[in-house]
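Novice: Here is the input, now give the coordinates:
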Amino acid sequence: MNKERDTSAASSAVAKAAGGRGYHHGDLRNGLLEAARAILEEETLEALTLRAVARKAGVSHAAPYRHFPNHEALLVELSIEGFDELREAIAEAAKAQGSETDKIAGIGAAYMRFVAARPALARLMFGGQLPNRDQFPALGLKADSIGTEIGAALSDDALGLAVWAAVHGLAMLVLENVIDLGQRRSGLHVLPTRSEIILRSLFSTRRD
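Specialist: Below you'll find the predicted structure:
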């Protein structure tokens, strides 16, 4: 009986040392990334520190360092996760039947839905908050996969690059509030529909 109590006490101590929620090894990493994304979208990039992530996740201040040696490593992982989600959204949109223009419009709408739902993450993925991108080859490969996915969906790499440039440029102009597609009054949720209209206008002269 004493041995069982000792084992139980030791397990509790380990859970407390890990931060109080008793995360399993893999769960801790996912929990930290989830907390980081929440801070990024609900607050600001400046508020996204490893200490803030630990506090949000309910773990000790030392816990994040088990998976992310520094702040930049955390931002890189968030970006990689974002690129994977965006690529999957594009691949799903590309499954829809229709003409080439329909497919371009659908891909553009999927891209804009991602940006509208995760504006701060989109800025992080493509912006200047990661000045040392060349030190993280995986990040570059993930970014390249977006253009590759669009090109494959349209069976034309050059067209894929043109579509990516168009929809991404539009997204960034909106996020920086340079142009108004209705988001100033109605919010970012209007972007998918508005972007479809613009992309159809841009690419409808191609023969479907």
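Novice: rest of the way, CA atoms for contacts and neighbours
Specialist: OK.
Novice: Which helix runs longest in the chain?
Specialist: Looking across the chain with DSSP state H, the single longest helix is helix 71-93.
Novice: Just the buried positions in stretch 178-194, please.
Specialist: Leu181, Gln183, Leu188, Val190, Leu191, Pro192, Thr193, Arg194 (16 or more other CA atoms under 10 Å).
Novice: Let me know the closest of those residues to Ala57.
Specialist: For the buried residues of stretch 178-194, the residue nearest Ala57 by CA to CA is Leu188; the value is 27.8 Å.
Novice: Here is the second sequence; please produce its structure so I can put it next to the first one:
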Amino acid sequence: MEESPLRERLIDVGVELVKTEGTGALGLREIARRAGVSHGAPRRYFPTHQALLSAIARRGFAEMGARFARAGAGAAAPRERVRALASAYVGYALEHRAMFELMFRHDLLASPVEGGAGGPRLRESTLPLFGLLVELVAWCDAAEPELTAAALWANLHGVAQLWAWGSLPLVLGSDAGDLVDRLVGAALDAHLGPEAP
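Specialist: Predicted coordinates for the structure are as follows:
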């Protein structure tokens, strides 16, 4: 299916808005205004506000996937690649807080991103990223790669959320950036075992 330039412009405007002003700025009228179209124009491509938000969030998953690809490219050993991906995940969550929150909103994850009710759901955008993590965890000789990868993902998501909310800096008594790296390392050790010397 060929993408409409206006449809893409609406998504681009939404992405820019969420990154600069947060999710509260993502009204249909504001997106239309900034795209230079009538307030009814988005409805031609997005039947609901939720459909437009899902398309914006899907762009976030694409950005995260590109970050994963860059992060893992320089690492040779499987564990190094897992660490690079883990750091990229938490880093993206902390650098693009509003987009990350939009990407994991439950109501959006359950909504279709294309083709109406029977189309793929936003949640399915996580499958390639999770598949890569499972593959790398398997190369690290984990006994149950899918389960281990899921537990690691949950741990990393928790680190990102609790750090952004200020809970981890509070309990650990620091807001130093290297502490985030140490938390990522601790998560890997907890799920993959300590790194061999």
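Novice: related to what we said a few turns ago, what are the contacting residues of the helix or strand following the longest helix of the first structure?
Specialist: The helix or strand immediately downstream of helix 71-93 of the first structure is helix 100-117, counting by DSSP states H and E. With CA atoms under 8 Å, 6 or more residues apart in numbering as the test, helix 100-117 of the first structure has contacts from 86, 89-90, 93-94, 96-97, 121-122, 150, 154, 163, 167-168, 171, 188-189, 191-193, 195-197, 199-200, 203-204, 206, 208.
Novice: Quick one: name whatever helix or strand follows helix 100-117 of the first structure.
Specialist: Next along the chain after helix 100-117 of the first structure, taking DSSP H and E as the criterion, comes helix 119-126.
Novice: can you give me the helices for the first structure?
Specialist: Taking DSSP H, the helices of the first structure run over residues 2-18, 25-42, 50-57, 71-93, 100-117, 119-126, 137-154, 157-175, 183-186, 191-203.
Novice: Let's have those helices in JSON lines, adding distance to Pro64 of the first structure.
Specialist: Output for the helices of the first structure, formatted as JSON lines (distance: least, CA to CA, whole Å):
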{"stretch": "helix 2-18", "distance to Pro64 of the first structure": "10"}
{"stretch": "helix 25-42", "distance to Pro64 of the first structure": "7"}
{"stretch": "helix 50-57", "distance to Pro64 of the first structure": "6"}
{"stretch": "helix 71-93", "distance to Pro64 of the first structure": "9"}
{"stretch": "helix 100-117", "distance to Pro64 of the first structure": "26"}
{"stretch": "helix 119-126", "distance to Pro64 of the first structure": "19"}
{"stretch": "helix 137-154", "distance to Pro64 of the first structure": "20"}
{"stretch": "helix 157-175", "distance to Pro64 of the first structure": "30"}
{"stretch": "helix 183-186", "distance to Pro64 of the first structure": "36"}
{"stretch": "helix 191-203", "distance to Pro64 of the first structure": "35"}
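Novice: Can you tell me which of the ones you listed is packed in deepest?
Specialist: Among the helices of the first structure, helix 100-117 has the highest mean neighbour count (mean count of other CA atoms under 10 Å), at a mean of 23.
Novice: That one vs the second structure - mean distance after superposition?
Specialist: Mean deviation of helix 100-117 of the first structure relative to the second structure after superposition (mean CA distance after the TM-score superposition for the first structure): 2.1 Å.
Novice: angle of that helix against helix 157-175?
Specialist: Angle, helix 100-117 of the first structure to helix 157-175, by axes from the mean of the first three to the mean of the last three CA atoms, to 10 degrees: 40 degrees.
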